[in-house]
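**Student:** Provided below are the primary sequence and the corresponding predicted coordinates.
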Amino acid sequence: MKTVPMLFLLFILIEQVEAEEIQSAHSLKSIKLSAEEEFKKEHKVEKQFIEKANTLGDAIKHVSGVQSSSFGPNSGVPVIRGLQGNRVGVFENGTSIQGLNAISGNVNIPFDPIFTESIKINKSSNSVRYGDQSLGGSVEVDSGLIPKKIPEKSRELDLVLKKGWNNFDAKGLKLQLSNQTNLATNIRFSRQEIKSYKIPGKSKADVCESEIFRNGGVNSSLADVCQKDSRIKSTYNKASQPYIDRFITDNPDYADGDFSYYTDNATSTFGGKLYQNIVNPDYVQGTERFKHENINNDVTPNYNKKLGNSYAINDNIALGTTYFLENGYIGFSADYKKSHYGVPGFSMENKSFQTNYDDGLPVGVKTEQNTFLLDSLFNQPLPFLDNIQFKASNLVNKSGEYIGASEANLYEFEQNFAEFVVKQKELKFLSGEMGLSWGQRDVHGKGYARYLPNVKTNRQAFFIQEKLSFNPIYFDAGYRKEKVEHQIQDQTFVLARNANNQKLENRDFDLTQFYVGAGLNWGEHVHIYAKYSESERAPEINELYSSNPHYSVMTQEEGNQNLEKEKVKAMELNTDFAFDQSRIQLSLYQMDFTNYVYLMHSGMAMGNRLPLKYWRQTDVKIDGFEIDLSYKFLLCTRQK
């Protein structure tokens, strides 16, 4: 931690030297960073970072405390402070876009980096605003598809063409039309594609060759992960014994392999009769009785200089239009995204030992997503209201996993959502908002490798957030009450023989979320904010009901419908120090989980050597900190 004050002193020293140089040149208007003005709970990712990314996870992984959980180069989902999946909400234009991606790590989040405008990240619990699946934070994508203001020009066309080495080739078109009065429309098309990724060496790690055979045995777990047929073959050495057994030679039906024909003795007795054994002409004194050969065959190809099965094609076609009123707008959008990509690494069905591997079957993922969104805003509809916002959406996500050309499973997620939010007019000290939301999701699956049942999930919620400001101190608080119901639609889903569940049953959960916070704006340069929150999450359908092999993630996971709701108590302290061009931001956080849901390895392997894992619960505590140091350099030219 000694490096922190040293860096701070270095910033101050740079400022002094730079100031002297500027005085000897000419005066510039100073740039001041204000902690009070610029400190926000969300971190905004600008377009220059987004357009370089291939996945949503790639676009935000440069932010401190945020990572991308990659299942190969074509699938990257956000991870915030070690939490991901069902604990991090992902939204586009205010509506959830999570489907199978939150349940199966190999399924990507449909995402268009070419025309997305910005991304906001809330790194602390955002469950009061967005519900239990934002218990670990939220990622909000603003596609800019629905215009929120009248464009400056009546017509504008953007064309994009990108070619790169070992990266996506991309092309896109965006047409913006407006009557400059009350109507604006966006039309978009984009495509990204790559045939395969080039790599320096082999597609499988070196340990798949060097570490599988150790201490005279086979590391079977590593062999399974490497998708290797690894075994030690023992062959009898006919030159290791000096005699050939005469009785066995005359009576071969008594033999139990080649070693039965050889002996160390010149004579042998059977049934009271003495046999004179034959001298072995191939005998070599001192040789080992058995030869051991390490067999290490690739079940799936080990490619050289390329990552096998790493192709990808992503398409996006969308239209958004807005009618502007005197006091707001009504917008509508239709968005179609399609992707088809290979899952490298675990790229084939993990076949059994000593099988014919010539018919290797690569795993691929195909996703189609249709989204229809109505977004409306009405300013000051009543004297005591600042605005009313109403949103409604329908999203249909079809995600299929393929083994070769065969459809292993196909799931359709249909989500209907509506939200009504009222923002009150700011009083002298008080501001805030409250809202109602309703959501329904139907999950239907098919295919011989289906691992989830058909489930309908209903959600209803009420939330309120308020802020009380007494400059330089302020307080804020939020509360949400939520109901989640999982309803099994039929009993056609066949459970594995190792399943926890016997007969699938409906589950419902009553959830409560709240937070309280306090902040201090100390002049223009220092901001301190502390927050305490308690959040609850309902187990997802894969945690409750999954069963059977899931080849594309190479595991067999078994759900537990008796899981309790997950609870977390979290504390966070944020400090922001801004002095001229220097800035230091520090965050300390602690999350104390009760009934944390996790996937536990049973220690056993099932059919096709897939590890058997069970969903379990335990208590978990997560502590961490983040520090961001930044400095803005002033560039100037000397006067002549």
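**Tutor:** Received the coordinates, thanks.

**Student:** C-alpha from now on. contacts and neighbour counts both.
**Tutor:** Fine.

**Student:** can you tell me the SS state at the residue nearest in space to the middle of the chain?
**Tutor:** In the chain, the C-alpha nearest the mean C-alpha coordinate belongs to V77, at 2.7 Å (Cα atoms, centre = their mean). Secondary structure assignment for V77 (DSSP: H, G, I helix; E, B strand; the rest coil): strand.

**Student:** comparison target, given below:
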Amino acid sequence: MSQKHPQSWLHLGQTALLSTALASALISTATAEPSTAPTAFLPEISITASPLTSDATQLALPSQAVEAQTLAEEQPNSLGTALGELPGVTQSGFAAGANRPIIRGLDNFRILVQENGVPANGASALSEDHGVPVNAASADRIEIIKGPATLRYGSQALGGVVNVLNNRIPSAPLTDTTGSLSATVSSVNNGHQESLKIETGADFGDSSNNISLHLDASNQHASDYEAPNAAGVEVNTATKSQSVAGGAAFHFATGYFGLSASTIDSQYGLPAPEDPDEPITIDMRETRINTKFVFDDLGEWGNSLTATLGYTDYTHDEIEGGLAIGATFDIEEWDGRVEWLHPAIGTMEGAIGLNGFTRDLAAGGEAEELIAPAKTNSIALFLFETLPLSESLDLQMGARAEHVEVEGTAFDTATLTESARSRSFTPLNASLALVQSFGEDWVASLNGQMVQRAPDALELFTKGPHHASETFELGNADLNVETAYSAEISLRRYSSPFTFEVSAYASQFDGFIYKHLTGRTCDHDYVSCVAAPTEELSEALFVQRDAFFWGAEAQAKWSLLTTSEGVFGIDGQADFVKARFTSDAAGSGNVPRIPPLRYGLGLFWETDNVNARINVLRASKQNSVADNETSTKGYTLLNANINTQMEIGNHQLDIGLVGHNLLDDDIRLHSSIRKDEVLQPGRDVRLVLTAHF
């Protein structure tokens, strides 16, 4: 590690000056957003979990959301950072620019990341060093569905769905011009981030016709971040990114259609390189175009019809030593979806849908040694139904049939030859759930599911070195469908002053696919692999074993004191997941990279103009390790923030101060494959300014 930044706090002073400029800018702007009232922990609104209801109390699957106010106050620089401290959610922590959410110990090909309902994984599921091409700072809301959500979203949602909502295709008519301008500086990495959002619209013709427009842009730059306890900086963790997006929607009496386009360009370093003289930097670029059609009134033909179509062009370059491009990954993908809310059949309501995608993966340079070009096609039919059994008891049912074809080049380790292979899979999924309400305060749910996932092209056809992750990866072209039998029970209370949610779950996996570290090391071809730590790359095989996952999550909020000035209270959370292999293969039996037990408490004060909280999250030591995996010590994470809203005329300026890891504790994430080499960031203080107009 190198020495610390000599001017880590310089940008704090610069942003204090910037606040004056932002306040001045408000004088000439239009209508401001109103002050935010104290939060009441009301039922979350979830458009991701169900096509039939927006009330989270009526959902069988547990859902969470990070709201616009929290996102604006904290300005997260990655999706993993935004979600990683929620109950049941952790982060991959590979690099500052490559940080995916992990849900209940599951990640990569089992977690589907979406933007406005359209898949947005890019190449992030292919490897831990690949970033998620989504700008978390531009989000209005991020929704998380924990547990198997494959019935509506397909095989890649076996572990859950993360849906980033940013209204780039305005879903409701706009008639005023509104927007926000934000600036953030951080001490831990001498970083700064700026973002802009503007929305406007106007009626034309009769009052039922409207054109609405959206624009957002962001810029982010950070140097290598400081490690805890005066250990210097974590080398090659600098990041920078820029994004621009725009969209438009035409609203008419019975619905709307719209189009959006976005581009993101991100560069970030990978810490602890195998060759310190040639550190690897990632240059990630993506262009995405989405369209959406919504018809809200179909008369006797049903309640609504929604269709989306998305196109993604993604490129990921791995630059060695700051000069030459060593490896390139290119992905071109089309995603389509149609969902019809059919007429009620007696008291039963439901939706029938069709969705599919086609994805072309190409690799260049050294990446050609890892995987040859591959193509995946998927088409699926699904249905989701709700049947009231009484005034307080609902039965929710779902089913999905999917056909997946994967084409690529397989490598035979016995003959050291390659051959073209084509695999076809038919994952089937079914679910059954009961949701019971008790008065207006309590909701209990019980659900069971059988879900299946087809292997990804990378799991089938990888065949060589991946220097960015320092692994030599070997797929298995004979992998079968992965099947999970899951059950979950939950109890929720959403009425103040005491609200809580607790859930327990279990999943039996038949043929769980995972990346197994063999303990062997390799150079640049398979014949170089030896049973000794003498080569640069760790051998990793994609294999299947039966496994059993189980765990629980809880969160609660108690408003202890409510006055005319505001609300003071306490909140808490806890989560754990255990995962062991149940087949008879030799080894420790533990599934790798499973997060430890976490628990925490917080205090909050909420008023019309000031929100403040302090919370501590304790992660226990993880001793349940897999083969060739080391234990990870626990840590204590202390965070605090305060946000105040100032009225300037008819406008609003938000000023926030956010502290993260205030104890400067050494944090290593057991879910990270680089946790033995890389510490997470040390103490960080951020100043966040947001002007609303």
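**Tutor:** Received the coordinates, thanks. These numbers come from a predicted model, not from an experiment.

**Student:** superposed, what's their TM-score?
**Tutor:** Put the two chains on top of each other and the TM-score (TM-score structural alignment, normalised by the length of the first structure) is 0.74; 494 aligned residues with a Cα RMSD of 2.4 Å.

**Student:** quick one: what's aligned to the residue nearest to the centre of the first structure in the second structure?
**Tutor:** Taking TM-score structural alignment, the alignment pairs V77 of the first structure with R100 from the second structure.

**Student:** other residues contacting stretch 80-96 of the first structure?
**Tutor:** 65-67, 77-79, 97-98, 101-103, 123, 130, 132-144, 393, 417, 537, 540, 624 (Cα atoms under 8 Å, 6 or more residues apart in numbering).

**Student:** confirm that H62 of the first structure sits in a helix.
**Tutor:** No: applying three-state DSSP, one finds H62 of the first structure to be coil, outside a helix.

**Student:** quick one: map it onto the second structure.
**Tutor:** In the second structure, H62 of the first structure lines up with E85, judged by TM-score structural alignment.

**Student:** contacting residues for its match?
**Tutor:** Going by Cα under 8 Å, 6+ apart, E85 of the second structure touches no other residue.

**Student:** from the contacts of stretch 80-96 of the first structure, which land in helices?
**Tutor:** Y130 (DSSP state H).

**Student:** buried subset of the contacts of stretch 80-96 of the first structure as a ChimeraX selection?
**Tutor:** Applying 16 or more other Cα atoms under 10 Å to the contacts of stretch 80-96 of the first structure leaves a buried subset, and the ChimeraX line that selects it is:
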select :65,66,67,77,78,79,97,98,101,102,103,123,130,132,133,134,135,136,137,138,139,140,141,142,143,393,417,537,540
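
**Student:** just the ones of the contacts of stretch 80-96 of the first structure in strands?
**Tutor:** Judged by DSSP state E, the subset of the contacts of stretch 80-96 of the first structure located in strands is 66-67, 77-79, 138-142, 393, 417, 537, 624.

**Student:** using JSON lines, please lay out these together with distance to Y197 of the first structure.
**Tutor:** Below are those laid out as JSON lines (distance: Cα to Cα, whole Å):
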{"residue": "V66", "distance to Y197 of the first structure": "25"}
{"residue": "Q67", "distance to Y197 of the first structure": "21"}
{"residue": "V77", "distance to Y197 of the first structure": "19"}
{"residue": "P78", "distance to Y197 of the first structure": "22"}
{"residue": "V79", "distance to Y197 of the first structure": "24"}
{"residue": "S138", "distance to Y197 of the first structure": "31"}
{"residue": "V139", "distance to Y197 of the first structure": "28"}
{"residue": "E140", "distance to Y197 of the first structure": "29"}
{"residue": "V141", "distance to Y197 of the first structure": "27"}
{"residue": "D142", "distance to Y197 of the first structure": "29"}
{"residue": "S393", "distance to Y197 of the first structure": "37"}
{"residue": "F417", "distance to Y197 of the first structure": "38"}
{"residue": "R537", "distance to Y197 of the first structure": "38"}
{"residue": "G624", "distance to Y197 of the first structure": "35"}
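
**Student:** relative to S437 of the first structure, which of those residues is nearest.
**Tutor:** F417 (7.5 Å; Cα to Cα).

**Student:** which residue in the second structure lines up with the closest one?
**Tutor:** Counting by TM-score structural alignment, F417 of the first structure lines up with D335 in the second structure.

**Student:** for E470 of the second structure, see how far away its match is.
**Tutor:** Per Cα to Cα, to the nearest Å, D335 of the second structure is found 32 Å from E470 of the second structure.
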